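> Sequence plus the predicted model coming up.
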Amino acid sequence: MAKSRFEYVREFERENHLLQETYIVIRIDGKGFHKFSQIYEFDKPNDITAIEVLNSAALEIFKQIPDVVFAYGQSDEYSFLLKKNCKLYERREMKLITLFSSLITSAYMYHWNLTHPTNPISIEKKLPVFDARAVIYPNFDVVKDYFRWRQADCHINNLYNTTFWALVLKGEGMTTKDAETYLNGTFSKDKNEILFSKFGINYNNEPEIYKKGTIIIRELNETIMKKDIQHQQPGEEGEVSNRQLQRLEKIVKKAEIKTYHQDLITDEEFWSSRPWLSM
């Protein structure tokens, strides 16, 4: 591009490069999704088709961005873990968050209209909007605790919503205000008791996708690949060579993208059996 006397305006631009050798998590959140769910008539307390649309949109991000190795989603949010040595956009924060928010929004609209031909998204009704933030974490133990936190949040919110909507939809004429007042100050054990005693619902038998959310991971299923990864562990000085990292990247590219609905909080084996996530 030819230079001009107006080019000085570029000096006003500022970039925030995320710290090297840290783990980047990009979290996207739906903006105004309470209203969106009303307009598009989501089932309560959970709309499985809407959940599957967001999961499909998240899978598109895996396909478009190879640096994403793990993700967790619940409600109208998704968190994406980038590999530690990610160089995408030179780790420029604004580039990363705009990339993720635009990709998830366009993919959500595509998959919604694909699966809801009689109730398509339109600008006249309401468009889905997602914002994004980037957070860096110093070590993988903190990363694990981050995803445990999001899953704990999923459980707390789903138990409340399951009880709330049972009171409204199956109760004796309770309004949403009545149900909110009724549940004020209750604990998990109280909500479980309400569900079972009033509606015969055993919360433990609710679908795992609702209670635990959705995990998407680049999975290395073959034993030989897992052993190869384990041989890439840091040496005595705690460093991984560039050659080892290049070999690791080739292995990860062969990984199959898989989806799960299982425990991240107490199941330490889930993490320990996947050492490539921390490299």
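Alright, I've got the coordinates.
> only C-alpha atoms for contact and neighbour calcs from this point on.
OK.
> For the stretch 51-200 of the chain, just list every one of the helices.
Secondary structure of the stretch 51-200 of the chain (DSSP state H, counting those that start in this stretch): helices at 93-115, 140-169, 176-183, 188-199.
> buried ones in the shortest one?
Read that as helix 176-183. 179-180, 183 (16 or more other CA atoms under 10 Å).
> okay, pairing it with this:
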Amino acid sequence: MANSKFEYVKLYESDDRLLPRTYIVIRVDGRGFHQFSKKYDFEKPNDLNALNCMNKAAEGVMRNVQDVFLAYGQSDEYSFVFLKDTNLFERRASKLMSTVVSTFTANYIYAWSQLFPNNPLDGNFLPTFDSRAVMYPDVQSLKDYFSWRQADCHINNLYNTTFWTLVQKGQLTPHDAQTKLIGTLSADKNEILFTDFGINYNNEPEMFKKGSILRWEKLDHKYPKNPTKRQLDKYRKSVRDAKINILHCDIIKDEQFWNDVLAEEDTAATTTPTS
């Protein structure tokens, strides 16, 4: 009710606007996904359909939150990067986080029914996610953030691949497999896989080793300054119809990848949506 005596309660709302001219990253993480993967009997060490479900959910975010120009996912997490000059929701952290995580969750549940038709979700055990917002002041810190997440993907996947190979093919108990791997380095795990089981880790699927990167293909229409309704409709149609590329490349060492991404972002940053 406008101008009522109760309106004073708005004074208790905190100002959570994020700093201007910084890259905002919203990271979504699965809550209790260790138990979730056991409940729905995910394949170990990697369940391809489960990872594709995450990718589908991330695509849904990019199509619905148009200021996101780059996303990276692995395991049960996904990171979304906003245009540096975005003014979406006046850069309010609570709005950005809640919009991304709710959109991601809705799309994950929708994709699940397509990818797991014979394994329906239990209403008492649904997937849930949390989110956080972090600001990065420059390109180098943004690149280092993604390098950190991809390095984490490699380290965890090599460990999990070796662990589950020892359990599934080596007939070790989970406890014995864990004990065997204590103190081992990457080279040791590669040696166990190759010498004992004839597995060359380098031949494992790139998505498992490097995670998934989502990028827009070139849009037909950039977001114009002070758009008319017609221009805005054209831009939104361009986003709805554009293809999202899913890559599984090395974002730690591939400088050309970052040159291309940031060149696109620089162009879009001067024409970013504001609402």
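Alright, I've got the coordinates. All values reported here derive from a predicted model rather than from experimental measurement.
> TM-score them against each other, please.
The TM-score (TM-score structural alignment, normalised by the length of the second structure) is 0.87; 256 aligned residues with a CA RMSD of 2.3 Å.
> that older thread, wait, which of the helices of the stretch 51-200 of the first structure is closest to T214 of the first structure?
Closest of these to T214 of the first structure is helix 140-169, at 9.2 Å (criterion: CA to CA).
> Between helix 176-183 and that closest one, find me the angle.
120 degrees (axes from the mean of the first three to the mean of the last three CA atoms, to 10 degrees).
> what comes up buried for helix 140-169 of the first structure?
For helix 140-169 of the first structure, the neighbour count (16+ other CA under 10 Å) marks 140, 143, 147-148, 150-152, 154-155, 158-168 as buried.
> Mean per-residue distance, that helix versus the second structure.
For helix 140-169 of the first structure, the mean deviation from the second structure after alignment is 0.6 Å (mean CA distance after the TM-score superposition for the first structure).
> what's that helix packed up against?
Secondary-structure packing of helix 140-169 of the first structure (3 or more CA pairs under 8 Å, 6 or more residues apart in numbering; DSSP states H and E): strand 68-74, helix 176-183, helix 188-199, helix 208-212.
> Please identify which of the helices of the stretch 51-200 of the first structure is closest to F130 of the first structure.
Closest approach to F130 of the first structure among the helices of the stretch 51-200 of the first structure is made by helix 93-115 (5.7 Å; CA to CA).
> Residues in contact with that closest one: which ones?
15-18, 26, 28, 50, 53-54, 56-58, 60-61, 88-89, 119-121, 128-134 (CA atoms under 8 Å, 6 or more residues apart in numbering).
> With the second structure overlaid, report how far that helix is off on average.
Compared with the second structure after fitting, helix 93-115 of the first structure has a mean deviation of 1.0 Å; criterion: mean CA distance after the TM-score superposition for the first structure.
> Can you give the distance of that helix from its chain's centre?
Taking the mean of its C-alpha atoms, helix 93-115 of the first structure sits 13 Å from the chain's own mean (CA atoms, centre = their mean, to the nearest Å).
> what does stretch 44-53 of the second structure give?
Here stretch 44-53 of the second structure is found 14 Å from its chain centre; the criterion is CA atoms, centre = their mean.
> I'd like the buried residues of helix 176-183 of the first structure as a markdown table, with distance to S79 of the first structure appended.
Below are the buried residues of helix 176-183 of the first structure laid out as a markdown table (distance: CA to CA, whole Å):
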| residue | distance to S79 of the first structure |
| --- | --- |
| A179 | 31 |
| E180 | 29 |
| L183 | 29 |
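> Am I right that D29 of the first structure is in a strand?
Yes - judged by DSSP: H, G, I helix; E, B strand; the rest coil, D29 of the first structure forms part of a strand.
> Around the closest residue to it other than its chain neighbours, how many other residues sit close by?
Nearest-residue entry for D29 of the first structure: E77, 4.4 Å, with adjacent residues in sequence omitted and distances by CA to CA, 6 or more residues apart in numbering. Per other CA atoms under 10 Å, the neighbour tally for E77 of the first structure reads 18.
> contacting residues for E77 of the first structure?
27-30.
> how about TSV for the residues you listed, with distance to Q246 of the first structure and neighbour count added?
Output for these, formatted as TSV (distance: CA to CA, whole Å; neighbours: other CA atoms under 10 Å):
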residue	distance to Q246 of the first structure	neighbour count
R27	27	22
I28	29	23
D29	33	20
G30	36	19
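> Of those, which is the nearest to V68 of the first structure?
Nearest to V68 of the first structure among the contacts of E77 of the first structure, with distances taken as CA to CA, is R27, at 12.2 Å.
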